[in-house]
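No letters, just coordinates:
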């Protein structure tokens, strides 16, 4: 549970029903475990960017994900994979971030 405090008063307790506290040391590990199936799906079914002999469909670091593709159609395919994954897992994206 948490509360919101101002200069003059505090709120009643607010019960947190899902999510993790900011800075929780387990957060990166849990995020990586959750996001790995998405990265595998993008690698197998997505359309990436060819660099030397390697096709790269996504770059992931901490809680950020960057999609890569050589074409607009490929990027749309990658976005559909991400959208389906988010629908299944309850995650949300911040596309403009």
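That came in fine, so what should we check first? Just so you know, these numbers come straight off a predicted model, no measurement behind them.

from here on, contacts and neighbour counts on C-alpha atoms
Will do.

ok, and for the helix or strand containing residue 40, which residues are buried?
Using DSSP states H and E, residue 40 falls within helix 27-45. With burial defined by 16 or more other Cα atoms under 10 Å, the residues of helix 27-45 counted as buried are 27, 35, 38-39, 42-43.

what's the closest of those to residue 64?
residue 35 (10.3 Å; Cα to Cα).

try this one next to it:
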């Protein structure tokens, strides 16, 4: 049995976090303001109270520190999948994270660890954006719940422009 999980909300949650808890002293972002330019006109300036500053050279590093911390904890729990000589536990690209597991129980456990570690950093997973895809010829396993939120099972996913189906086909 093989499950495939797409956790695209993980990184989105990271940029809407309580930065005090994640990064402590905020020398880079104290008293930061921004504006939006539309058709050559700037909006009123407004304070930046959460997330990382767009265009700031430190932002990608801060963002990656948070995600890497979470994924180190999660990878320890995920069984992953073998493809010939390669063993794959996760894929990360931009704001998408994909976890691979041989059992729904391992996957559920890994997500619980993610939820616990994320909460320590002030993050909250948006379970409605989390999707699970079973790859194989069996029917979908029992529903997967986190609290009162049910994680949706899907039949296909587009990853880096390629469609992966629940039968294992790549289009």
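Perfect, thanks for sending it. No experiment lies behind these values; they were computed from the predicted model shown.

Could I get the TM-score for this pair?
Scored by TM-score structural alignment, normalised by the length of the first structure, the superposition of the two chains gives a TM-score of 0.67; 95 aligned residues with a Cα RMSD of 3.1 Å.

returning to what we had before: next, give me the two most distant ones among the buried residues of helix 27-45 of the first structure.
Using Cα to Cα, the two most remote members of these are 27 and 43, lying 23.8 Å apart.

sorry, back to before: whereabouts in the second structure does the next helix or strand after the helix holding residue 40 of the first structure align?
Where DSSP H and E defines the elements, the next helix or strand beyond helix 27-45 of the first structure is strand 49-51. Alignment of strand 49-51 of the first structure against the second structure: residues 81-83, by TM-score structural alignment.

Tell me how far the matching stretch lies from the chain's centre.
21 Å (Cα atoms, centre = their mean, to the nearest Å).

Quick check: which element contains residue 60 of the first structure?
strand 58-61.

what does that strand contact?
39, 42, 48, 65-68 (Cα atoms under 8 Å, 6 or more residues apart in numbering).

again, only using 6 Å
65-68 (Cα atoms under 6 Å, 6 or more residues apart in numbering).

List the ones among those residues that fall in strands.
65-67 (DSSP state E).

ok, and the most crowded of those?
In terms of neighbour count, residue 67 stands highest of these at 19 neighbours, by other Cα atoms under 10 Å.

distance of the residue nearest to that one when sequence neighbours are not counted from residue 19 of the first structure?
Using Cα to Cα, 6 or more residues apart in numbering and skipping the chain neighbours, the partner closest in space to residue 67 of the first structure is residue 58 (4.4 Å). According to Cα to Cα, to the nearest Å, residue 58 of the first structure stands 24 Å off from residue 19 of the first structure.

Compare these two and say which one has the larger neighbour count.
residue 58 (20 against 7).

From residue 48 of the first structure, how far out is that one?
Taken as Cα to Cα, the span from residue 58 of the first structure to residue 48 of the first structure is 7 Å.

overlap in contacts of these two?
Joint contacts of residue 58 of the first structure and residue 48 (Cα under 6 Å, 6+ apart) are residue 68.

for the second structure, what spans make up the helices?
In the second structure, helices defined by DSSP state H lie at 9-14, 19-23, 59-75, 104-120, listed in chain order.

No more questions from me, cheers.
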